[in-house]
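Peer 1: mind folding the following:
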Amino acid sequence: MPHRAVTHSRRYRPAANAKRLFRRIALGFALLAAQSLSGATAATSIDTAASHAAVVDLQTGAVLLDKRASEPMPPASMSKIMTAYMIFERLKEGSLNLDDTLPVSEEAWRKGGSKMFVEVDSRVSVRDLLQGIIVQSGNDACIVVAEGLAGSEARFAEQMTARARELGLRDSRFAN
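Peer 2: Model (predicted):
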């Protein structure tokens, strides 16, 4: 039996994929919240170990749980999701290509926490950096992207904050 190549008629659209990812994450949280509340006629208290939480009835808009929901908190992996989103936007507009490479500074190489293990003074493709951010939650990959796209972590954080506000995340602030 001869081998046939598989072709895809759908175009790769990174920004659409990022938006779809955001929607799926939000929907997952909403479904999880709805599932935990189903069967309860009038939940008087919802117990959670989370330091911050908010549950809203999407039908009525009623706030079912507000546990320090308006207080600032560290962004955790949200900063990595936003970094990936910024990459996807640049890919969509054409100012960046998956095969483009970005230089690895000593600062990025030395960064602690989770890593994709970039080599100092090397160049890494945007494709590999995206995988390092999304799959390995690589702090080093995020710094390479920040320095490569904005010149510094601080400037990239300002750009992420501005874009988050444009997306309606009024209280989000990214910083190094």
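
Peer 1: drop to CA atoms for contacts and neighbour counts, all remaining ones
Peer 2: OK.

Peer 1: what's the neighbour count on the residue nearest to Leu149 when sequence neighbours are not counted?
Peer 2: Nearest residue to Leu149 in three dimensions, chain neighbours excluded: Phe156, at 7.4 Å (C-alpha to C-alpha, 6 or more residues apart in numbering). Residues near Phe156, counting by other C-alpha atoms under 10 Å, number 24.

Peer 1: work out the gap between the helix or strand containing Phe156 and the centre of the chain.
Peer 2: Secondary structure assignment for Phe156, by DSSP states H and E: helix 153-166. Between the centre of helix 153-166 and the centre of its host chain there is 13 Å, according to C-alpha atoms, centre = their mean, to the nearest Å.

Peer 1: try stretch 28-48
Peer 2: For stretch 28-48 - counting by C-alpha atoms, centre = their mean - the centre lies 25 Å from the chain centre.

Peer 1: what comes up buried for it?
Peer 2: The neighbour-count check on stretch 28-48 (16 or more other C-alpha atoms under 10 Å) flags Ala30, Leu37 as buried.

Peer 1: residues contacting it, please?
Peer 2: Val55, Leu64, Leu65 (C-alpha atoms under 8 Å, 6 or more residues apart in numbering).

Peer 1: same deal with stretch 157-176?
Peer 2: Pro75, Ser79, Met82, Thr83, Met86, Ala146, Glu153, Ala154.

Peer 1: in contact with the first one, which residues are there?
Peer 2: In this case it means Pro75. So Pro75 contacts Phe174 (C-alpha under 8 Å, 6+ apart).

Peer 1: and for comparison, fold this next one:
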Amino acid sequence: MFDLKLTGIKGLVVLVVLVSVALVGRAHANPRYASIVINADTGAVLHESNADASRYPASLTKMMTLYMLFEAMQQGKMTLDSRMPVSVHAASMPQTNIGLRAGETLSVRDAIPALIVRSANDAAAVVAEALGRTESNFGRLMTEKARQMGMHSTIFRNASGLPDRAQITTARDMVKLSVRLMKDFPQYYPYFSTQSFRYRGITYNSHNRMVRNTHGVDGLKTGFIRASGFNVATSAKRDERRLIAVVMGGKTAASRDQHTVKLLDRSFKKATPAQLVASSNHTSDTTHSRSNSLTDAPIPAAKPIVSLTGEPDPAAILRGEFMPVSDVSENSNLPKSNSWAVQIGSYFEPSRAHAQAQAATRWVAGEVAVVEVEISNRIFYRARVVGLQKNQAFNACQSLSRNGMDCMVVRS
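Peer 2: You can find the predicted model right below:
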């Protein structure tokens, strides 16, 4: 047992160690957890936790299958009345399914609710073969489409989300897909609020209880396999503001839903309508799964991890949290200079800082720089893209935000 009869500096050190050990234990309590909440209109990240960590998409995969189907319809290759053949492969898909038999056909009109409401694996395979000849080839087409969307961390191998160790994604990529479904196919998005559909005399009810139970929620999709835990991508609109949340790795469907509701409620409250609309004024709440694990414990109020000057909050350093930086307004009180930079984040390792800065150059032009700073007797490394004029820096930061990277404009 620990001897707690300590005072002064020695006692404080022991207390810090005990707290740190407890937090590390909680961080590993649910290694599958990841989450992100964004403003659908601006792309501003309002919350994220493990958003870039590899996860199994499970049936969130079917959102991409639907995207491919909606695109084929928009291009005139399919209509709601088009009928797709059911192969032996499709008919052999395990539950959940709608009992399709080889040699039959399935209409697009029935396939859409089968995928959304029932999350039918047999219907997913039918769509895959209709659009890609084989499901494996369709997986390649899905992956190519994901790359075009900026989903650089996603690989698809099947159309359903059934277990495949090579089929991976991230919470950030899934929120990008959610946005694209809504913006590219607004005429089809209402399908995602469907609560039941009837096929061959059987009524199927939706697994997505958030649509009927949560204020403002009007879509998208749930998913589960044993390796992934309980996933959900959901969209909510309140007072003309729309947020999209992705939560992955829930221990139960109920705890996943409760946690998602808390994230949505907090994200709607944490910013004024003007702040939610202005993409150049957003802040990001990024923490490890330690503080956002899917438990019944209340989610703590959002705390900034860095100040507007890019300095880490010492309390966040103690918690061991990753330190992003948030975009600031062009009307802020930043020093005036002809040399500006976009700061991507502050990191404990110089290699990670360099990698993040290098990744940013996929969307903005500039030179990569890593700046070493000492704060509270600890060395940190700031990732920056430098050599920009003021307007270039603000435009670059907005471009990065649209592509899911947090940033801040600073004088270099």
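
Peer 1: how alike are these chains, TM-score-wise?
Peer 2: Here the TM-score for the pair of chains, by TM-score structural alignment, normalised by the length of the first structure, is 0.64; 131 aligned residues with a C-alpha RMSD of 3.0 Å.

Peer 1: list the contacts of the residue nearest to Leu149 of the first structure.
Peer 2: Phe156 of the first structure touches Ala146, Glu147, Leu149, Ala150, counting by C-alpha under 8 Å, 6+ apart.

Peer 1: closest to Thr101 of the first structure among those residues?
Peer 2: Checking these against Thr101 of the first structure with C-alpha to C-alpha, the nearest one is Leu149 at 10.9 Å.

Peer 1: roughly how far apart are the residue mapped onto that closest one from the second structure and Phe70 of the second structure?
Peer 2: Applying TM-score structural alignment, one finds that Leu149 of the first structure aligns to Leu131 in the second structure. Counting by C-alpha to C-alpha, to the nearest Å, the gap from Leu131 of the second structure to Phe70 of the second structure is 11 Å.

Peer 1: so those two - more neighbours on which side?
Peer 2: Phe70 (24 against 20).

Peer 1: what does the more buried one correspond to in the first structure?
Peer 2: In the first structure, Phe70 of the second structure lands on Phe88 (TM-score structural alignment).

Peer 1: okay, the lengthiest helix in the first structure sits on what stretch of the second structure?
Peer 2: Counting residues, the longest helix found in the first structure (DSSP state H) is helix 14-37. Alignment of helix 14-37 of the first structure against the second structure: no match, by TM-score structural alignment.

Peer 1: then stretch 119-129 of the first structure?
Peer 2: Alignment of stretch 119-129 of the first structure against the second structure: residues 101-111, by TM-score structural alignment.

Peer 1: now the end-to-end length of the matching stretch.
Peer 2: Start and end residues of stretch 101-111 of the second structure are separated by 14 Å (C-alpha to C-alpha).

Peer 1: for that stretch, which outside residues touch it?
Peer 2: Contacts for stretch 101-111 of the second structure (C-alpha under 8 Å, 6+ apart): 78-88, 90-91, 123-124, 126-127, 199.

Peer 1: among those residues, which are in helices?
Peer 2: The members of the contacts of stretch 101-111 of the second structure that map onto helices under DSSP H are Val88, Ala90, Ala91, Ala123, Ala124, Val126, Val127.

Peer 1: now, which of those sits nearest Val175 of the second structure?
Peer 2: Minimum distance to Val175 of the second structure across these is 20.7 Å, recorded for Ala124 (C-alpha to C-alpha).

Peer 1: count the neighbours of that closest one for me.
Peer 2: 28.

Peer 1: so how far is Leu276 of the second structure from it?
Peer 2: For Ala124 of the second structure, the distance to Leu276 of the second structure - C-alpha to C-alpha - is 36 Å.

Peer 1: hey, where'd the helices end up in the second structure?
Peer 2: In the second structure, the segments counted as helices under DSSP H are 8-27, 61-74, 88-91, 108-113, 121-132, 135-148, 171-184, 210-213, 253-270, 273-277, 289-292, 314-319, 350-360, 390-402.
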